[in-house]
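Chemist: When you get a sec, could you give me coordinates for this:
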Amino acid sequence: MTGALDIVVLGLSITSSWGNGHATTYRGLLRELAARGHRVTFLERDVPWYAAARDCPDPAGVRTALYGSLEELRDRFGAAVREADAVIVGSYVPDGVAVGDWVLATARGLTAFYDIDTPVTLAALAGGGGGNGGTDYLAARQIAAYRLYLSFTGGPTLRRLEREFGAPMARALYCSADPALHRPQEVAVDWALGYLGTYSPDRQPVLERLLLEPARALPGERFVVAGAQYPDGIAWPGNVARIAHLEPPRHPGFYSAQRFTLNVTRADMVRAGWSPSVRLFEAACCGTPIISDPWPGLDSLFRPGREIVVARTAAEVLEVLTGMTAEAAAALGRRARTRVLAAHTAAHRAAELEGHLHAALARRAVPARPAPAAPAAPPSVSALRRIAKGTAAG
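Modeler: Next up is the predicted model:
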């Protein structure tokens, strides 16, 4: 670390994990950032759906404050944003375009955007959604204005952000697991296969293929799906249990009660690749064997066949559930946990974020090179003759 920073983060939520994966990411990342000596303030819009389900109202290591409107944000926290060394605006912040414009106009320090939904953002940018040439939380014109673009997606997307959208500095900042929370639990194994995730229309066909079809084919086994916002009309097989919401402290026990857990990726993230979900790292850190849908970049995080199983069809899932021995599955889970502990914890991400912030601040501190002086006009013929005569006379 080259110096402690005063950091303000404006994010979707850190106090409530209901229906979102942002909160658990922020909790671990910012706690570890504070542990490295930085001062961190998190500003969150007070909305009723999170107010009714605040499972962490006072996150460790972070000063957290709620605001009710843009006006209140400006009035109460203008000085904090203006004086901070770095101000980070996250994706899906309510009125995020207006919040971003205010931050960009107010902050004297480094400004950054943290996109926990990069492929979704870029799909909206391509479609001109949100009426802003972008989304409701980010306008295309703002990308070049933020001095640092932190992305949940790595790979070619980072080059695209810089080349097509003018981001001065785009860097991957993946989600992570928290070893203090995510660890194997000594519990009974209740389910052959489970899934944890909020409902998404583009994920549902994959969930149907990789979990519900195997459940119908194995009526003697038990399965489970946990997550919010699933429509009432879904035809769940009788051997698939449903859990409407699972608070983060219960995640390790949930994963440990499964022989295998399923990772399903949103369509935009499959197309972009290099977009691991927070549930992927959490489950691996709990030592639970993972079956995942395939996407580019997955093999850069986990070794297929050694640390994770990749499946495209119900038949492939059934082959794993019925053919892999308990010993082989346990070894798979142990190797995945080792990988996460070596490279994908909240502490790793905090160190990466610190490095990105200092690099961006260093870039910002370098003064612009002065424009080269215009070349002098060539001397006239008469001037050259005078010079020549003077030289001869000397």
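Chemist: From here on, just use CA atoms for contacts and neighbour counts.
Modeler: Fine.
Chemist: Kindly tell me how buried the nearest residue to Trp295 once chain neighbours are set aside is, as a neighbour count.
Modeler: The shortest distance from Trp295 to any non-neighbouring residue, by Cα to Cα, 6 or more residues apart in numbering, is to Val270 (5.1 Å). By other Cα atoms under 10 Å, the residues close to Val270 number 19.
Chemist: Could you also give me the structure for this second sequence? I'd like to compare it with the first:
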Amino acid sequence: MKIAFYGSSLLSSYWNGAATYYRGLLSALARHGHDITFFEPDVHDRSAHRDIGMPDWCRVIVYEGTPEAMRAAAAQAAEADVVVKASGVGFEDDALLAAVLQAARGDAVTVFWDVDAPATLAEMREAPDHPLRRSLPDLDLVLTYGGGDPVVSAYRSLGARACQPIYNAHDPQTHHPVAADPRFAADLAFLGNRLPDREHRVDAFFLAAARALPARRFLIGGAGWHDKAMPANVRSLGHVATADHNVFNASPTAVLNISRASMATTGFSPATRVFEVAGAGGCLISDVWPGIECFFAPGEEILIARDGLDVAEAVEALTPDRAAEIGRRARQRALADHTYDRRAVEVDRILRDTRRARSREAAE
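Modeler: Down below sits the predicted model:
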């Protein structure tokens, strides 16, 4: 099927945590025979921070950040069998949704793909006239990158015809073990952009652990931390390009995952970082959230922490051999159960079932 996908950016991960998810999932869908065009606006300085070239598995159309260019891009939805509008595109999101729904053919499957369901649902609850809330009955399907039953139930209660989580996953082609690099040597490393509903959790889990272990080395990567006050044993790297994620995850003794507050509360929302670390064979320590045991076995494939003291205790107790064993088991689990190819099989089935249902409805 021809898929028109309107998202934030496929070419740049700069201030764009969905990039890894898009790349892994869409490349897998392409391997299953889908013809994909990805539309992304040229905004937020992402063109200057591209970390992949034009892929051979997907056509990418970068349009100017103007209403006219947005409408011209949206008009091309008319050529697609499946039209996807993702959340958080970053330019005229509401107008873009309206435009692609207007342009989509009557027989096309229309999808809203939510990469931040807790935030989106909170917005709709606060605004009964929210444009997405008004559009839900007109969409065939809502897909989310996490959230489990609570998110599905919430979307259905707001008018969605169908909702299905498609979780983050591991792409073995891009995230795999590599040799350690002294640039990223540390006892504990964390990678994530500075965001309002994550910063206090970084303080509580990462910086608190660093203060508790002044003799240990800590490493933080991601945009926005340059003016954040940190303990002397914390080294800040700034933005870490996707090409360096494997070595970032493979070099420290352990890597910390810190979910944003809304994701941690909702649960069943493993971040892309979780699977990137597992794919690289890294030892992952994660904040605890509902459903984590559905993805990796605590204590065997992942270590979990309730606060910074738990993080500090885990770092203190880790030996290189123990860290390597946890990373090895995590990678085995990711390869067995959590690849993007597995997720793509699920998406392919959902899209084909939805299209067949639409055809039956039209024939009746």
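Chemist: that older thread, using the three-state scheme, assign the residue nearest to Trp295 of the first structure.
Modeler: helix (DSSP: H, G, I helix; E, B strand; the rest coil).
Chemist: That one corresponds to which position in the second structure?
Modeler: The alignment partner of Val270 of the first structure in the second structure, by TM-score structural alignment, is Ala264.
Chemist: I'd like to know how far its match sits from Val247 of the second structure.
Modeler: 26 Å (Cα to Cα, to the nearest Å).
Chemist: Please apply the same query to Tyr21 of the second structure.
Modeler: 19 Å.
Chemist: Have a look at the two and say which one is more surrounded.
Modeler: Val247 (23 against 20).
Chemist: ranges for the strands of the second structure?
Modeler: 2-6, 35-42, 59-64, 82-86, 109-114, 141-144, 163-165, 188-191, 218-221, 234-236, 254-257, 284-287, 303-305 (DSSP state E).
Chemist: For Pro290 of the second structure, which non-adjacent residue is spatially closest?
Modeler: Pro290 of the second structure sits nearest to Gly267 (Cα to Cα, 6+ apart), 4.4 Å away.
Chemist: how deep is that neighbour tucked in, by neighbour count?
Modeler: By other Cα under 10 Å, the residues close to Gly267 of the second structure number 22.
Chemist: Equivalent analysis for Gly166 of the first structure, please.
Modeler: Applying other Cα under 10 Å, I find that Gly166 of the first structure has 18 neighbouring residues.
Chemist: what residues are up against the aligned partner of it in the second structure?
Modeler: Mapped onto the second structure by TM-score structural alignment, Gly166 of the first structure lines up with Gly159. Contacts for Gly159 of the second structure (Cα atoms under 8 Å, 6 or more residues apart in numbering) come out as Arg133, Leu136, Pro137.
Chemist: Trace Arg31 of the first structure over to the second structure, please.
Modeler: Aligned by TM-score structural alignment, Arg31 of the first structure pairs with Ser27 of the second structure.
Chemist: Could you do Tyr50 of the first structure as well?
Modeler: Aligned partner of Tyr50 of the first structure by TM-score structural alignment: Arg46.
Chemist: Ok, Leu193 of the first structure next?
Modeler: Checking TM-score structural alignment: Leu193 of the first structure goes with Leu188.
Chemist: pretty sure that match is touching Arg217, no?
Modeler: Yes. Counting by Cα atoms under 8 Å, Leu188 of the second structure touches Arg217, with 6.8 Å between them.
Chemist: of these two, who's got more company?
Modeler: Neighbours were counted for Leu188 of the second structure and for Arg217 using other Cα under 10 Å; Leu188 has more, 28 against 18.
Chemist: From Asp51 of the second structure, how far out is that one?
Modeler: For Leu188 of the second structure, the distance to Asp51 of the second structure (Cα to Cα) stands at 25 Å.
Chemist: what's the neighbour count on Ala229 of the second structure?
Modeler: Counted with other Cα under 10 Å, residues neighbouring Ala229 of the second structure total 9.
Chemist: quick revisit: you'd agree the match of Val270 of the first structure is up against Val288?
Modeler: Yes. Using Cα under 8 Å, Ala264 of the second structure is in contact with Val288, at 7.4 Å.
Chemist: Outside of the lengthiest helix in the second structure itself, list whatever touches it.
Modeler: Longest helix in the second structure, counting residues (DSSP state H): helix 340-363. For helix 340-363 of the second structure, contacts defined as Cα under 8 Å, 6+ apart pick out 24-26, 28-29, 32, 82, 107-109, 140, 166-171.
Chemist: Now a ChimeraX select for only the buried ones of those residues.
Modeler: To isolate the buried ones among the contacts of helix 340-363 of the second structure in ChimeraX, judged by 16 or more other Cα atoms under 10 Å, type:
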select :24,25,26,28,29,82,108,109,140,166,167,168,169,170,171
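Chemist: taking the contacts of helix 340-363 of the second structure one by one, which sit in helices?
Modeler: Of those, the ones assigned to helices by DSSP H are Gly24, Leu25, Leu26, Ala28, Leu29.
Chemist: Next, find the distance separating Trp191 of the first structure from Asp101 of the first structure.
Modeler: 48 Å.
Chemist: same deal with Arg160 of the first structure?
Modeler: 23 Å.
Chemist: cool, Leu218 of the first structure as well?
Modeler: The gap separating Leu218 of the first structure from Asp101 of the first structure is 54 Å, by Cα to Cα.
Chemist: Now which residue in the first structure aligns to Glu300 of the second structure?
Modeler: Matched to the first structure by TM-score structural alignment, Glu300 of the second structure sits across from Arg306.
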